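Participant: Quick one, fold the following:
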Amino acid sequence: MVETGWDADALPTLRRVGVVGTGLIGTSVGLALSARGVEVLLRDADDAQVTLAEKMGAGRRWEAGERVEHAVVATPLPTIPREVRALTRAGIADTVSDAGSVKVRPLVEGVQLGCDLSVWCPAHPIAGRERHGAVSARADLFAERVWAVCPVAHTGDAAVRATVALALACGATPVRTTPRRHDEAMATVSHVPQLVASALAGTLGDLSGSDVPLAGQGFRDTTRLADSDAELWAGIIEGNRAPIARRMRELGTALSALADVLDAGGADEVTAAVTRVMRDGHAGRARLPRKVGTATRSWGWVGVVLDDRPGQLAAIVGLISAWDVNIEDVGAFEHSLDHPAGIVELAVDPTVADDVVDRLNATGWTAYRRS
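Facilitator: Presented below is the predicted three-dimensional model:
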């Protein structure tokens, strides 16, 4: 089950929140909440990080015995269960959530440690940067990002509502799912991509220094994740290794099969295999939601050539809207300073996309249906 709708009237107003762990995520939570007038108390094993987070405006130091309505544990994955246990046993937080990017493993370990599951709502703000630490934190890190809310059967309603309220206060879109579904999905969309990016970037070691400058923007984009913190990610990968291993084997099998065709196949076989891989990629990309937190849906993409003069984009949007066609998203906008025209791609309901193209062409615009 994935749930994105929440009854705002049933959510609490958070006035004092504790943050355990003042790295990138924890400090960003503090900055986002402080900007909304929430009192934030900060704690970290590294006292220097707390001092830095304080100076950045993320909150103030959490003194012993101070109570909070809700606490967020944003520490490295292996430490989450014991931090949750410490908070609940001390009785200084009414409810607790965490920010770990793996959910099943910390829950199992939490049960073994005797954590009170009724006040702990497992969660995961799906946002981050390649840089880490308080110095990299941003108040808008979670803006328009998904915040996975992953309660279990024993999670109390108060913990769920507080976690949802926290996500909304940070500008995120809370999405409810289960811990297992979360981990399976993250293996595909986060953990395997991290490993692939790192492995691909590592192949640069095989190139001579004179060849490395030939790497273009595509290689840089594909390997951007390789700048991530190795120690942090080692803990994440270890915590979700079974789903990651399955996905890695599936990907490896597909790549090996393609390599076999490239080695021994004829020209037609190679063309067919590469085309199939590329088209599968197009289909996969098309499944990605264009709007955060919304259900996946395929749109019809309409490309329109725009003259390089003011008002063209406003004119085309106004015209299509006048036909009672909703523009769901604006995609690529291609424009070169060397050319007198550009191209904009607009997402509409696929059942009307062809009609929109015909009507645009009939009214003097140059339009096409993107495949």
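
Participant: For the rest of this, base every contact and every neighbour count on C-alpha atoms.
Facilitator: Will do.

Participant: remind me, longest helix of the chain?
Facilitator: helix 241-264 (DSSP state H).

Participant: So which residues of the stretch 201-350 of the chain form strands?
Facilitator: Using DSSP state E, counting those that start in this stretch, the strands of the stretch 201-350 of the chain run over 300-307, 329-335, 341-348.

Participant: which of the residues in the first one are buried?
Facilitator: Yep, that's strand 300-307 we're talking about. In terms of neighbour count (16 or more other CA atoms under 10 Å), strand 300-307 has its buried residues at G300, W301, V302, G303, V304, V305, L306, D307.

Participant: list the contacts for the third one?
Facilitator: The reference is to V302. By CA atoms under 8 Å, 6 or more residues apart in numbering, the contact set of V302 is E345, L346, A347, V348, A353, V356, V357, A367, Y368, R369, R370.

Participant: The strands of the stretch 201-350 of the chain into JSON lines, with extra columns for distance to H182?
Facilitator: JSON lines is the format used below for these (distance: least, CA to CA, whole Å):
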{"stretch": "strand 300-307", "distance to H182": "29"}
{"stretch": "strand 329-335", "distance to H182": "27"}
{"stretch": "strand 341-348", "distance to H182": "28"}
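
Participant: run this one through as well so I can compare:
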Amino acid sequence: MTYKLEIELSTQKKQKPAADKLGFGKYYTDHMFIMDYHAGEGWVNPRIIPYQPLTLDPAAKVLHYGQTVFEGLKAYRTPDGQLQLFRPQKNFQRLNKSNDRLSIPAIDEEFALHALQQLVLADQDWVPEEQGTSLYIRPFIIATESSLGATSSTDYQFIIIMSPVGSYYAEGIHPVKIYVEPDYIRAVKGGVGFAKTAGNYAASLKAQDDAAAKGFAQVLWLDGVHRKYIEEVGSMNVFFKIAGKVITPALNGSILDGVVRNSIIQLLKHWNVPVEERALSIDEVYEAHKSGTLEEAFGTGTAAVISPIGELNWDGNQMIINDGMTGELSGKLYSTLTGVQNGTVEDELGWMVKLG
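Facilitator: Predicted coordinates:
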């Protein structure tokens, strides 16, 4: 199907915040993308319009049954002013995988990328240029049918909003303390753990709040069946370097297929660093720590890229990793990947999509 993208530019531009005041997800650009779905018509009426509130019926299904999915990616400005996106095709591919699991109609990935590019270009003045900053992009789909019947919606909206964000590590990359969650579980195979849907995050908040009260930055989730196999850390994928080999939990139906996770695996293989995707138990990590072979651990995700883990607390056992310092490999991965994203390191694997 051929779509015609309508563009209505705002006549009232917002005042842009200072780079050192950006934070994360606090300010929004002048425009947004929106597209409608109606049963029998398909996806129709794609448009870029001034950023504005949504109008939803109180009976909209997203409000009652949580039928919604989302993505997160970024646009960057290189030192010479070039705008570029990091592997956006992967995000729209994953969005459709989430759509399928939530019974939401698939989007046209090629057109979605085109619409996103036009939206970024319309708001290109919002892409910050300071070190460590970027333009965070949030595509999402919501069920809008006005009905309290517990069935898949007949109507949806596909929306993209954008927000300039500051450096995740304002004072430099630093390791965090992680609490291994003993009571709650994030997901199980057959559920929606691999999908990027709101309910996954809502269900994780209680454990996160409890961990924060204990002085930890995030939780490490274990599997929901055996309660011993590592899955994710907070809202990130997780990697462990044990005896010179990097290990990350294999995608098993309850783990998010992270774009940064995939990129880290590609980069490690490109460097000829041994990397394995397999089941990894917390017991194995603990034994590696006791034997002195647990060398590094880190989370990966769009927001932080790499988040080194300096300490794990499991069942009262404190595991200090690499003396609580950022490991050599973690630091190299962070500097390389962020360098590729902001244009200061050569894009050897062809990940960046240039705009304009």
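
Participant: Do you know the score for how well these two fit?
Facilitator: These two chains, once laid on top of each other, score a TM-score of 0.26 by TM-score structural alignment, normalised by the length of structure 2; 164 aligned residues with a CA RMSD of 7.3 Å.

Participant: Which residues are in contact with A71 of structure 1?
Facilitator: V17, G18, V19, V20, A93, D94, T95, V96, S97 are the contacts of A71 of structure 1 under CA under 8 Å, 6+ apart.

Participant: C-terminal to the helix or strand where it lies, what's the next element?
Facilitator: Assigned by DSSP states H and E, A71 of structure 1 belongs to strand 68-73. Next in sequence after strand 68-73 of structure 1, counting helices and strands by DSSP H and E, comes helix 80-90.

Participant: relative orientation of that following helix and strand 68-73 in degrees?
Facilitator: 160 degrees (axes from the mean of the first three to the mean of the last three CA atoms, to 10 degrees).

Participant: what helices or strands is the next helix or strand after helix 80-90 of structure 1 leaning on?
Facilitator: Remark: after helix 80-90 of structure 1, the chain's next helix or strand is strand 93-98, criterion DSSP H and E. Applying 3 or more CA pairs under 8 Å, 6 or more residues apart in numbering; DSSP states H and E, one finds that strand 93-98 of structure 1 makes contact with strand 68-73, helix 80-90, strand 120-121, strand 123-125, helix 157-169.

Participant: Show me what strand 93-98 of structure 1 is in contact with.
Facilitator: 18, 67-74, 80, 84, 87-88, 119-124, 158-159, 162-163.

Participant: rewinding a little: now, the most widely separated pair of the contacts of A71 of structure 1?
Facilitator: Using CA to CA, these span at most 14.6 Å, a distance reached by V20 and D94.

Participant: Would you mind telling me which of these two has more residues around it?
Facilitator: Just comparing V20 of structure 1 and D94: by other CA atoms under 10 Å the higher neighbour count belongs to V20, 24 against 17.

Participant: With M248 of structure 1 as the reference, measure out to that one.
Facilitator: 33 Å (CA to CA, to the nearest Å).

Participant: before we move on, what about G300 of structure 1?
Facilitator: From G300 of structure 1 to M248 of structure 1 the distance is 32 Å (CA to CA).

Participant: Repeat that for A257 of structure 1.
Facilitator: 14 Å.

Participant: before we move on, what about G331 of structure 1?
Facilitator: Taking CA to CA, one finds G331 of structure 1 at 31 Å from M248 of structure 1.

Participant: related to what we said a few turns ago, which member of the contacts of A71 of structure 1 is positioned nearest A272 of structure 1?
Facilitator: S97 (48.8 Å).

Participant: ok, which stretches of structure 2 are helices?
Facilitator: Going by DSSP H, structure 2 shows helices at 61-65, 88-101, 109-122, 198-213, 259-270, 282-291, 328-342.

Participant: possible to save those as TSV with distance to E311 of structure 2 and mean neighbour count?
Facilitator: Shown next, in TSV, are those (distance: least, CA to CA, whole Å; neighbours: other CA atoms under 10 Å):
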stretch	distance to E311 of structure 2	mean neighbour count
helix 61-65	38	18
helix 88-101	31	19
helix 109-122	39	18
helix 198-213	13	15
helix 259-270	21	17
helix 282-291	11	15
helix 328-342	15	18
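
Participant: coming back round to it: of G331 and M248 of structure 1, which one has the most company?
Facilitator: More neighbours surround M248 than the other of G331 of structure 1 and M248, with 19 against 14 (other CA under 10 Å).
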